[in-house]
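>>> Model the following, please.
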Amino acid sequence: MRATPRQAARATAHLVLAAAMAFGAYIYITVLLITATGALAVAGIWLVPETVLLTRRIAGAKRRLTGSWTGQDVPEAYQPITGTLRERLRVSVKDPGTLTDLRWLFAYFGYGWLTVLVLPLWPAALLVDGLWAGLLRRTPVVLPLITGLADLEARWSAALLRPSPKALLTGRVERLTATRADAVAAHGAELRRIERDLHDGTQAHLVALSMRIGLARRAYQGDPEAARKLLSDAQDQAEDALLELRHVVRGIHPPILTDRGLVGAARALAASSGLRVAVQAEGLDGGPRPPAAVEAAAYFVVAESLTNAAKYSGSGQAEVRLGRTRSGLGVRIRDEGRGGADESAGTGLLGMRRRVAALDGTMRVTSPVGGPTVVEVDLPCVW
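Below you'll find the model as predicted:
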């Protein structure tokens, strides 16, 4: 593919930033030398974790720069540096990400310098290239070279900054450990909610029902009219107990999911939300259904999001989108309200995130002040 002036300009901007980072990397050598000297002298051992954290930020900036050029994110995998000085030192030294960053940094001292040397020659080369293409009607030569150099620099950086399999595995284990802890916490909270609902609701109705039946039995011989009234009250109490029991069961696994599927259940939620909700489904009509746990999590996300929108958004309309993704099931809820949703202000968003994380899913909440609020969830599953 022929390089265009626009591509060349973008490549030039990328290489200018790469050259600036290379120049900064040379300055950073001073920091590394001070840290090494302090570590050897023991008195400055505390500099090691701070330098590792600073190196992570520099490598992160390079990952973002490389990703913006290639269009593909460069992953990172780090162990958190927290705790006492001894713990911070241990993680800083043993974390595979530290070796990856240092390997890239020292390599960048070499190939990053090439961009610094080449950049001053480009204005003259572009002028010659313009004359070559404009006057002699020949194919430009410099533009493809600029784009190719940017590609080469980005490929080297991506290869050097990509975490090792060991680091990726370590990060994966840590995420699964945190997810498991969240799942256990969510499960415990759900059990406590069910116990509270059964104790305060269904059990109270059943106790009252038993008392009314007992009173009706005693009054049956002497005052049949009073017995009939007590039995009528007992029937009402039994219906209330059934309603409470259905509410508890609905919280465990909504029966409507079994009866109508996720799309039908989402439309039922939309109809009862008090909002004007447009429900769109892509690739979910017919064919295999997602696993029950995935459907239940998606249902909970939709229900909680619409409840939050009705309570706090100040908007009368919302949108729900459900669809297949490459990895599983995607859920997106948007309201046109005032925004400013804060996960730390309540348990709703946190409960949603925990349910999603328990299935190894991802959740993103975008809610700038002034709106809109968008909740996006991706639940991995096999169809």
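
>>> Every contact and neighbour count from this point should use C-alpha atoms.
Will do.

>>> Give me the contact list for stretch 266-284.
263, 299, 302-303, 306-307, 310, 316-324 (Cα atoms under 8 Å, 6 or more residues apart in numbering).

>>> To compare against the first, here's the next sequence to fold:
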Amino acid sequence: MKVRSRLLACLRGLGASVLALVSIILSVLTILSITFIPLGLGVFTTPVMISAVRAHANRRRLLAAQWSGVQIRMPYRPLPHDRRSGVTGQVELCTFLLKDPATWRDLLWLQVDMTAGYVIALLAFVFPPYGVEGSVLAAGVWEPIVDAGGTYWYAFIPVTSQGTANLAALTGLGLIALGLFVSPALLRAHFLLSRAFLAPTPQMALAERVERLTATRHDAVDTSAAELRRIERDLHDGAQARLVAMGMSLGTIEALIEKDPAKAKELLAAARTNSAEALAELRDLVRGIHPPVLAERGLGDAVRALALRMPLPVETEVELPGRFEEPVESAAYFAVSEILTNAAKHSGAERMWLDIHHEAGMLRIAVTDNGGGGARVNHGGGLSGIERRLGTFDGVLAVSSPPGGPTMVTMEIPCAPTAPRPAV
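Next up is the predicted model:
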């Protein structure tokens, strides 16, 4: 590891120790707020303080990932959407937050962070500066200090002469080297300690997974029912109506074929046109249920074909090791289709980029456009529906869309190849 990065770890240790001191303030204020709940005041202040604690904890999660590569998942339960307004709603919110086990783990983390966490973070910082102090003593700085206050102790060395000052300087250099060596490890240890309290416990993770699977199961059932209704409606209003009309035309042709051959020939041409249109509608319907190219060639070729049909140019980069389970391929294909279609309609983009690859057991999909940005995962919106469908496979969706663009929609689905890529 380079000296610069080790020095940076030392400075980050100082930043982490300052944040650990913030934990003291938040801990005191939150505990006081909870104790005021029986008086009524705490009902209004506790949600505010818990939100502040969560923001503080989320800041630590972000720094853990950025500074030491320590990933800390958020364990918080989503806030209820149907919360009432006024005092009643405030009471419900306060009760909901206090019933969340993550709230009490955050409070426990505050106690640990302002004690052991503070000490570890400070140790990650203190060695190099203290080493610099010892190093400058040999430059004659020791004399006025000793003259003013007598013997000056540096670490375990009593500095009373130039010789002992030189020894202190050597010790200081050693402390600088030691600090540069241990600072990254101590900083990582600080964040690992935080993860022990901020990450969800196995029980919390299991409860979250059960809740998510329950929700996605309901969504999958609702989606399937809606899809069946759509297919029935399309068949009834499209191909079925054309086939009925064609049957009636054939009956008329049968009656006219001897009396008025010219008219029968005209009706035969119309029936042929209706049959072609009915066949095209049936093909479109089948493609909407499960595209033939997806079944025959797999996800990679299917999304390439999809990109060619878009009204905007789409640059595709696909690197897949082979085929995946049919439900996974279908979910990924229709998610990409909906995102590309929405971007083409609403983003104002001139180009789009599609990247699909498989890595570390994850199918990763990124769709980017150079449009105006502002896309959000709103409840009941299209992106929300994609997120719920991916949740059926434990997949996740993330959206980055600042005002002015660009917009990037990233999806990950845990899966493994079921068949190798066919030889070309």
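
>>> Send over the TM-score of the superposed chains.
Laid over one another, the chains give 0.84 as their TM-score (TM-score structural alignment, normalised by the length of structure 1), with 377 aligned residues with a Cα RMSD of 3.3 Å.

>>> on that earlier part again, buried ones among the contacts of stretch 266-284 of structure 1?
Among the contacts of stretch 266-284 of structure 1, those scoring as buried are 263, 299, 302-303, 306-307, 310, 317-324 (criterion: 16 or more other Cα atoms under 10 Å).

>>> Can you give me the separation between Gln203 of structure 1 and Glu195 of structure 1?
Distance, Gln203 of structure 1 to Glu195 of structure 1, by Cα to Cα, to the nearest Å: 10 Å.

>>> neighbour count winner among these two?
Neighbour count, other Cα atoms under 10 Å: between Gln203 of structure 1 and Glu195, Gln203 has more, with 16 against 13.

>>> out of the contacts of stretch 266-284 of structure 1, who's nearest Ile58 of structure 1?
Each of the contacts of stretch 266-284 of structure 1 was scored against Ile58 of structure 1 by Cα to Cα, and Arg324 proved nearest at 37.0 Å.

>>> pretty sure that closest one contacts Arg332?
No - in this structure Arg324 of structure 1 lies outside contact range of Arg332 using Cα atoms under 8 Å: 11.6 Å.

>>> Tell me the counterpart of Ala245 of structure 2 in structure 1.
Aligned counterpart of Ala245 of structure 2 in structure 1: Ala208 (TM-score structural alignment).

>>> Can you name the helix or strand that Ser350 of structure 2 falls in?
Quick fix: residue 350 of structure 2 reads Glu, not Ser. Under the criterion of DSSP states H and E, Glu350 of structure 2 resides outside all helices and strands.

>>> Please report how far it lies from Ile356 of structure 2.
Distance, Glu350 of structure 2 to Ile356 of structure 2, using Cα to Cα: 21 Å.

>>> again, but for Glu227 of structure 2
Taking Cα to Cα, one finds Glu227 of structure 2 at 26 Å from Ile356 of structure 2.

>>> same thing with Pro291 of structure 2?
18 Å.

>>> do the same with Val336 of structure 2
Distance of Val336 of structure 2 to Ile356 of structure 2, computed by Cα to Cα: 10 Å.

>>> next one: Phe191 of structure 2
From Phe191 of structure 2 over to Ile356 of structure 2 the distance is 33 Å, taken as Cα to Cα.

>>> what do you get for Ala189 of structure 2?
For Ala189 of structure 2, the distance to Ile356 of structure 2 - Cα to Cα - is 35 Å.

>>> Kindly report the same for Val396 of structure 2.
Per Cα to Cα, Val396 of structure 2 is found 15 Å from Ile356 of structure 2.

>>> how about stretch 331-341 of structure 2, aligned to which bit of structure 1?
Under TM-score structural alignment, the alignment places stretch 331-341 of structure 2 onto residues 297-307 of structure 1.

>>> so how far does that stretch sit from its counterpart in structure 2?
Compared with structure 2 after fitting, stretch 297-307 of structure 1 has a mean deviation of 2.6 Å; criterion: mean Cα distance after the TM-score superposition for structure 1.

>>> buried set for the host helix or strand of Ile120 of structure 2?
Using DSSP H and E, Ile120 of structure 2 falls within helix 118-136. Residues of helix 118-136 of structure 2 classed as buried: 118-128, 130-136 (neighbour count, 16+ other Cα under 10 Å).

>>> how about the helix or strand just after it: buried residues?
Per DSSP H and E, the first helix or strand lying C-terminal to helix 118-136 of structure 2 is helix 142-149. Within helix 142-149 of structure 2, the residues scored as buried using 16+ other Cα under 10 Å are Trp142, Glu143.

>>> Please work out which residues of structure 1 line up with helix 142-149 of structure 2.
Using TM-score structural alignment, helix 142-149 of structure 2 finds no match anywhere in structure 1.
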